[in-house]
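> I'd like to go over a predicted model; first the sequence, then the structure.
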Amino acid sequence: MSKKTLVSAITAALVVGAASTTFAAANPFSDVPADSWAYDAVTTLAADGVIDGFPDGTYKGQQTMTRYEMAQIVARAMAKTDLEKADKALVDKLAAEFAEELDNLGVRVADLEKKSDNVKWGGELRYRYYDANHDAGEDTTYNRVMFRLAPKAYIGNSGWTANARINYSLDMGSDSNAIIDPSDNDASVDLAYVEGPLFGATVQAGKLPVFTATGLVFDDKIAGVQATFGSDVFKTTLAGGRFTNNPEDAYAVDGKAHISNSDVTTDFYGIQFDYTPNEKLALNAGYNALTGLDDAREAWAKDVIHQSAGYDYATYGDDTDAQIWYVGGKYAFNNSIALNGEYAQNTSADKYDDAWIATLNYKGADVADAGSWGMYAGYADLGKNSVPAPTYDEIAGGQKGFIAGVSYVPAENILATVKYFTGEDSAEAGDNDANKFFANVDFFF
């Protein structure tokens, strides 16, 4: 990229409204005369410390620059705190283009970015619909719009950040069997935690997300602490805290709230090891423990709706604990095809004591790449007592069968997903047929 091209890009972001400015500074570069088309822009950027020249006092605007030189200029632009919204958007695009070079420049650039905006805002607008059918038991539907904000605030130059996630959920359905969310049509904060370096580890504390066994065992929130340490090749993650099941598991039967485990509160402990020796192979193994389960599960089993429906009380384990061990991994045959598998076993459970999933994935959707897409197909057997909070949208704990899905990015930061499950509910429910159609559209910002 020539410096003439550079000036065109950077000037659009930083020299808006400069026509009314009087340039009192002397000509900073001997080879950029006052009558040059680029004089005003180059002088302004030099005065602001965004660009500099060569030791001999020249600018050499026709000389090709390296990506690292460009990254340094972008870093300086990011440090400006008085940018208009549109100008900052363009600087952010340049930062995305030169992200790798900026990262390689290290802490100095990270500090500049933090100074440019102490609070970063992200989020999404999501529409989700699904229809779950059971030969035995009530069918359920979900038809909801959710608006989510995710602020991140930098805490000085400590390397620590404060993070939150705020959801507003709006029910779009009126079916008597539609999902009932306790926060229906209201805002809720489901994440609030700090994150930063401590004794060589990355530590999170507060109400934070935990993800184990690539989502087979646990993808939810705990109120506690999580620490990750190690390298990109081998890392260890420790977590502990209090867990309460997701209230989205609740739905209505004959207009009455059906709790479906959403009142289970328990202590959670976990350790996971991740080994990624190369781009093709990724392995994981770990252990999750949930303690103090029986009282909560018994209350669930004995509620009036479950009694009238004839539900039998089944615990996560023989006593009050669940002891879940798991192992799994991924192997990429090439850039397009990968095989994923995970297995978990609850050694304390008296029923449905193991779970597993295997999928074949083709390509993948990248929200930053318009037109990208991916698909998968596989089989899952999710023994309920081994999967307290699985990540899957199309299949639930206590079900087994075939799963498939496809995702597509019609435009940058828009992701459309369709998934389908066909199989059976658990033996506890009589091995009856079940299926589910799931559709989701995300708009990220």
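The structure has been received and is ready for your questions. Numbers count the residues shown, from 1 in each chain.
> switch to C-alpha atoms for all contacts and neighbour counts from now on
OK.
> the spatially most central residue of the chain: what secondary structure?
Centrality entry for the chain: nearest residue to the mean C-alpha point is residue 209, 9.4 Å, by C-alpha atoms, centre = their mean. Residue 209 carries the three-state label strand when classified by DSSP: H, G, I helix; E, B strand; the rest coil.
> now it: how far from residue 192?
Using C-alpha to C-alpha, to the nearest Å, one obtains 10 Å as the distance from residue 209 to residue 192.
> the closest residue to the residue nearest to the centre of the chain other than its chain neighbours: which element?
Sequence neighbours aside, residue 221 is the residue nearest to residue 209 in space, at 4.5 Å (criterion: C-alpha to C-alpha, 6 or more residues apart in numbering). Secondary structure assignment for residue 221, by DSSP states H and E: strand 218-230.
> quick check: buried residues in that strand?
Neighbour-count burial for strand 218-230, counted by 16 or more other C-alpha atoms under 10 Å, picks out 218, 219, 220, 221, 222, 223, 224, 225, 226, 227, 228, 229.
> got it, and stretch 421-440?
For stretch 421-440, the neighbour count (16+ other C-alpha under 10 Å) marks 421-426, 429, 431-440 as buried.
> tell me what the host helix or strand of residue 441 is packed against?
With the criterion set as DSSP H and E, the secondary-structure element containing residue 441 is strand 433-444. Helices and strands touching strand 433-444, as assessed by 3 or more C-alpha pairs under 8 Å, 6 or more residues apart in numbering; DSSP states H and E, comprise strand 119-134, strand 414-425.
> structure two is appended below for comparative analysis:
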Amino acid sequence: MKKHKSLRKRYLAATLALAISLSFAGTSYAAPAQKDIDALKKEIAELNMILKVEQRKSQAMEKAKEKKAAWNFDGDARIKYAELGSDSKMLERVRIGVNHDLGKDVRFHATWNVMNDNEFGLTNRRADNLYRDTASYYYGDFDGADNNWLSKAYVEMDKSLLGSNTTTIGRFGQTFGATGFWSDEETNGGIDGIKLTFDDKRITVGFANFGATQDYPTYVAGGTGATYPGGSTAVPYYLSKGLEDAFFINAKMPVSKATTFHGMYLREVGSKTANALKVANTDSKAEEPRLSKHDLHGIGISTKINEKVTFLGDYLQNIAVDGDQDAIYLSLRYKGADIAKPGSFGLNFDYRKVDAPYYTAITANGKQVQGSYSILCGNLLSSDRTLVEDNRKGPVFGFQWAAGHDLLVEGKQSFSTKNTETGASEDDYTSISLSTRF
């Protein structure tokens, strides 16, 4: 850059000298010799050529810097201690993200997720879960305790299809409702499909496979010595792959500066391959006679009570199963921690109530099996700020504190936890975590 400035100064000085010399040529003052004028012209030409070369180099360097800056990497890491009843476990998670502008209105994003965060059955190895009773039949997502997976990889375009604000194609996350207890965009993603936003991003419409990252769980043979969902010991059971292909709509409607109403709708699309069942410990699958177990309708509200207090609430119902399934999540939040602002903090007092999974006995591949269908999509999607479990209800207290630069301490404590179906007391959950970002 200094060399470039020096050349410009020399070029300007030579040009000025030539101009002065030529102006003297037509006056009574002594005219410069022609050879001096020719020498100046030659020097200017050489300087001009060198200057153009340096300009091209400078432009190339600027473009290289811009291209390098366009690939932005970021991430976060979390270490968490969790306890449930007499069980406890250390849990770790690292997320690495990359962002790249493909053009003025087109962006690419990907997140690589490395985790040992298996407390809610993200592995079917029961010994690796706090929730050992549910691990083997609720979430068959991963086989091991330590996992890494591509949780997000999508292209987002502005003002593209059907007059939408944005169009997103690939693997992404999606927030539903006010609390994100069912699914939150910032958690883990893992949804494969397409979504479009309209009306200044107040409305999101899409079609996606919500079970893209899930595996088929292990089939459990019948027998009196086995443990079964729903208390059965007579018949074998399976877990379907859960929610897969579905149309969905999420909307939010501000009614004042302080209050916004939320609504969601999700309808699973039945097919011969959707929700295939594993009825033996082999790769062979059976087809489920009832093709859809998710027809979700939800409403929510978020309102600022004052500058420091916010109330969030969601109600969700699944009408695809007999008797319907309900889920409620309410959250009263005070202030809020910002990891970029050391010393900031937040408190929340929540109430959750989730119905038990729906159980049904069917015949598949000539065998009677028992299916389990949760209203939840799995804890891979739920917001980190919420705590939801099948067939559990009760209050939850949480706090967040920015302990230092890029350091966040969070804690959760459930108490008076009950079985939604029977009302019996259940184990309370405790966790504390330390997160950082980079």
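Alright, I've got the coordinates. No experiment lies behind these values; they were computed from the predicted model shown.
> can you give me the TM-score here?
TM-score for the superposed chains, counting by TM-score structural alignment, normalised by the length of structure 2: 0.63, backed by 323 aligned residues with a C-alpha RMSD of 4.1 Å.
> related to what we said a few turns ago, mean deviation (superposed) between the strand holding residue 441 of structure 1 and structure 2, please.
Between strand 433-444 of structure 1 and the aligned residues of structure 2, the post-superposition mean distance stands at 1.5 Å (mean C-alpha distance after the TM-score superposition for structure 1).
> show me the contact partners of that strand.
Strand 433-444 of structure 1 is contacted by residues 122-136, 393-395, 413-425 when judged by C-alpha atoms under 8 Å, 6 or more residues apart in numbering.
> just the buried residues of these.
Among the contacts of strand 433-444 of structure 1, those buried by neighbour count (16+ other C-alpha under 10 Å) are 123-134, 393-395, 413-425.
> now residue 154 of structure 1, what's its secondary structure?
Using three-state DSSP as the criterion, the local structure at residue 154 of structure 1 reads strand.
> grab the nearest non-local neighbour of the equivalent of it over in structure 2.
Residue 154 of structure 1 is assigned residue 101 in structure 2 as its aligned equivalent, the criterion being TM-score structural alignment. With C-alpha to C-alpha, 6+ apart as the measure, residue 107 is the residue that lies nearest to residue 101 of structure 2, at 4.5 Å, once sequence neighbours are left out.
> tell me the contacts of the one you found?
99, 100, 101, 155, 156, 157.
> again with residue 339 of structure 2
For residue 339 of structure 2, the residues meeting the contact criterion (C-alpha under 8 Å, 6+ apart) are 402, 404, 405, 406, 407, 408.
> residues in contact with residue 348 of structure 1?
Contacts for residue 348 of structure 1 (C-alpha under 8 Å, 6+ apart) come out as 316, 317, 318, 319, 321, 322, 323, 324.
> tell me the counterpart of the residue nearest to the centre of structure 1 in structure 2.
Using TM-score structural alignment, the equivalent of residue 209 of structure 1 in structure 2 is residue 173.
> ok, that match touching residue 193?
No: taking contacts as C-alpha atoms under 8 Å, residue 173 of structure 2 lies outside contact range of residue 193: 10.1 Å.
> got a list of contacts for stretch 387-394 of structure 1?
Contacting residues not belonging to stretch 387-394 of structure 1 are listed as 215-220, 245, 344, 355, 396-397, 403, 419-421, 436-438 [C-alpha under 8 Å, 6+ apart].
> do the same with stretch 299-316 of structure 2
Counting by C-alpha under 8 Å, 6+ apart, 177-179, 258-264, 296-298, 326-335 sit against stretch 299-316 of structure 2.
> that one aligns to what range in structure 1?
With TM-score structural alignment applied, stretch 299-316 of structure 2 matches the range 327-344 in structure 1.
> buried residues in that stretch?
Going by neighbour count (16+ other C-alpha under 10 Å), the buried part of stretch 327-344 of structure 1 is 327-332, 337-344.
> closest to residue 47 of structure 1 among those residues?
Distances from the buried residues of stretch 327-344 of structure 1 to residue 47 of structure 1 were compared by C-alpha to C-alpha; the smallest belongs to residue 332, at 50.6 Å.
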